[in-house]
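J.: sequence? don't have it. structure:
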């Protein structure tokens, strides 16, 4: 594959890191989701620069960005839009909501009640919204980046399982190291403003072209079998009430293809699958109550499965 593609993504990482230090892995996962038609759920504590990360990512790719702050009184129409009466024409016209964008940041999504959270479901899956019986298509590319406060925080609602399953990846940012935190302070002093300057690396047409190229990334039959075995294995673990769905199996394949493309390859390796497996699969697993009491986590289940499923020894690099 052309090395210029790999170099281009390095420039994207560099631009976003002007604003958010030390989060290359998270930026890479955002790219994985965008290039494979998925959505990302970011779970972490307040003040971890989740909003800044999302807006900087959109700027580097020259994509339209909108943010919705989810609150207990947020209505579905506040997201999708609604029909309003135009007194001049004596007709109702549709006023588009913030979901009509390329990258939508659903900030603190678990602070809104389930009815409002579910307003995103159709858009995330079908790339369209229906208001008052009328369907409106969303512009491509379209990706939801939702931020999630840990469930123990007051005033939060759990996300419905159906909505969790529609996020391709769930990632955590984590606290920066001491060196990274010092660098954050130093860069803030140097630029003299809270708003970092992010330069455009790609255009919207470039992104759409790359999305099409990801569909050309080759996946060997041995890798397909490996992906299926991993997902099927989650359904037979004693600690698991509900394992990974077929949607999750497909998401793992799509994420692996996108990661291979970002790394400059036109074929998928088992290592690509292993690298994204926890972030693609763990949030789709429902554990038994007794397993939760024992401190078992969905991430533990995926790692255990990865250790047990045999890795293909020989993988083809072309059709």
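T.: Thanks, I have it. Just so we're clear, the structure is a prediction, and the values are computed from it rather than from any experiment. Numbering: from 1, shown residues only.

J.: okay, CA-based contacts and neighbour counts for the rest of this
T.: Fine.

J.: what's the burial count for residue 201?
T.: 18 (other Cα atoms under 10 Å).

J.: if I look at the closest residue to it other than its chain neighbours, how far off is residue 225?
T.: Closest residue to residue 201 apart from its sequence neighbours, by Cα to Cα, 6 or more residues apart in numbering: residue 60 at 5.3 Å. Here residue 60 is placed at a distance of 36 Å from residue 225 (Cα to Cα, to the nearest Å).

J.: which one of the two has more residues nearby?
T.: residue 60 (20 against 12).

J.: pretty sure that one contacts residue 202?
T.: Yes - using Cα atoms under 8 Å, residue 60 is in contact with residue 202, at 6.7 Å.

J.: what comes into contact with stretch 279-288?
T.: Among residues not part of stretch 279-288, those counted as contacts by Cα atoms under 8 Å, 6 or more residues apart in numbering are 161, 164-165, 168-171, 231, 234, 239-245, 248, 251-252, 255, 297-299, 301-302.

J.: strands - which of the residues you listed land there?
T.: Using DSSP state E, the members of the contacts of stretch 279-288 that fall within strands are 169, 170, 171, 240, 241, 242.

J.: give the full set of residues in contact with the first one.
T.: Neighbouring residues of residue 169 by Cα under 8 Å, 6+ apart: 29, 33, 38, 39, 40, 41, 279, 280, 281.

J.: below is an additional structure, to be compared with the one above:
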């Protein structure tokens, strides 16, 4: 077992990442791109938002991730009546051994390494703001006292894009705290057949932990040490600037974007690209790595204007146009 002060080598990083994917693959059919981006989010020490219609296995995927990692796992079902104290914890009054009473903080489900926030957009803004502090600061404040969350700490959230009644769209500030937003596509006919074969029999696959929290933190440390050529960082900087109207050569950006990506988007791209390079057994970041992670890092950070919403413009189409028009070198 690696301590948090040790750095694992490239081969161990790649083998451990592959083992995690293999374990998740025991219960998830297809969705290889989704699994890869969720893993990259974990290895980048970031939070991931999964969006897809019901029944595509979003919750099962995150549960499988929790079982493949030797981490404390917690699931929160977000509902309109969920209060901040329901997720952060609250002060409770208890009797002392020698007499009298005292208040003691009872930690909520946020005090875990891996937190599944199921249907996150069904919670009220008040509860979402409590989650925002946990995601950004890795702390929880209750009764004027701040408590540190365990390390590592990840929020894996799901939301349904087609359900509107009883939902509260996530504020831009909270969306920006997610490293990636991953769209979960509908499975192919062949995948549906495999799903039926796996889930309608009496066989249930057994998942075993293949990585510890200490290993994950060592992998995160190694990922941050991956060098990035200046040409690549310059390209990412131009990409983020070009996502803003008035500063872009993209007709789609100038026509349909109200506000572009923040510098946090650039950080997400670079961190994800570093993790991807190591997963593929390379100790350097290429332009191809940027092109792979850029859609997941930017699609929730581009705010469409009224025309873009009316035309039904996809953020992915705008990102594809940006990647096409922004020069790799100047």
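T.: Structure received. Since we're looking at a predicted model, the values are computed, not measured.

J.: TM-score for these two?
T.: TM-score for the superposed pair, counting by TM-score structural alignment, normalised by the length of structure 1: 0.93. Supporting figures: 311 aligned residues with a Cα RMSD of 1.6 Å.

J.: circling back: the residue nearest to residue 201 of structure 1 maps to what in structure 2?
T.: Residue pairing (TM-score structural alignment): residue 60 of structure 1 is matched to residue 68 of structure 2.

J.: OK, contacts around the aligned partner of residue 216 of structure 2 in structure 1?
T.: In structure 1, residue 216 of structure 2 lines up with residue 207, judged by TM-score structural alignment. Counting by Cα under 8 Å, 6+ apart, residue 207 of structure 1 touches 35, 61, 141.

J.: between these, which is closest to residue 188 of structure 1?
T.: Using Cα to Cα, residue 61 comes nearest to residue 188 of structure 1 of the contacts of residue 207 of structure 1, at 22.9 Å.

J.: I'd say that closest one and residue 203 touch.
T.: Yes - counting by Cα under 8 Å, residue 203 is a contact partner of residue 61 of structure 1 at 5.8 Å.

J.: more crowded one of the two?
T.: The neighbour comparison of residue 61 of structure 1 against residue 203 (other Cα under 10 Å) goes to residue 61, with 22 against 14.

J.: what's the closest non-adjacent residue to the more buried one?
T.: Per Cα to Cα, 6+ apart, closest to residue 61 of structure 1 is residue 202, 4.8 Å.

J.: please report the distance of the one you found from residue 41 of structure 1.
T.: 23 Å.

J.: residue contacts, residue 123 of structure 1?
T.: 129, 138.

J.: cool, the one 4 residues further on as well?
T.: Under the criterion of Cα under 8 Å, 6+ apart, the contact list for residue 127 of structure 1 reads 137, 138, 139, 142.

J.: kindly recompute the last result at 6 Å.
T.: residue 138 (Cα atoms under 6 Å, 6 or more residues apart in numbering).

J.: the aligned residue in structure 1 for residue 120 of structure 2 and residue 298 of structure 1: what is the separation?
T.: Taking TM-score structural alignment for the superposition, residue 120 of structure 2 sits opposite residue 109 in structure 1. Distance, residue 109 of structure 1 to residue 298 of structure 1, by Cα to Cα: 21 Å.

J.: thinking again about what came up before, tell me if the match of residue 216 of structure 2 really is in a strand.
T.: No - judged by DSSP: H, G, I helix; E, B strand; the rest coil, residue 207 of structure 1 forms no part of a strand; its state is helix.
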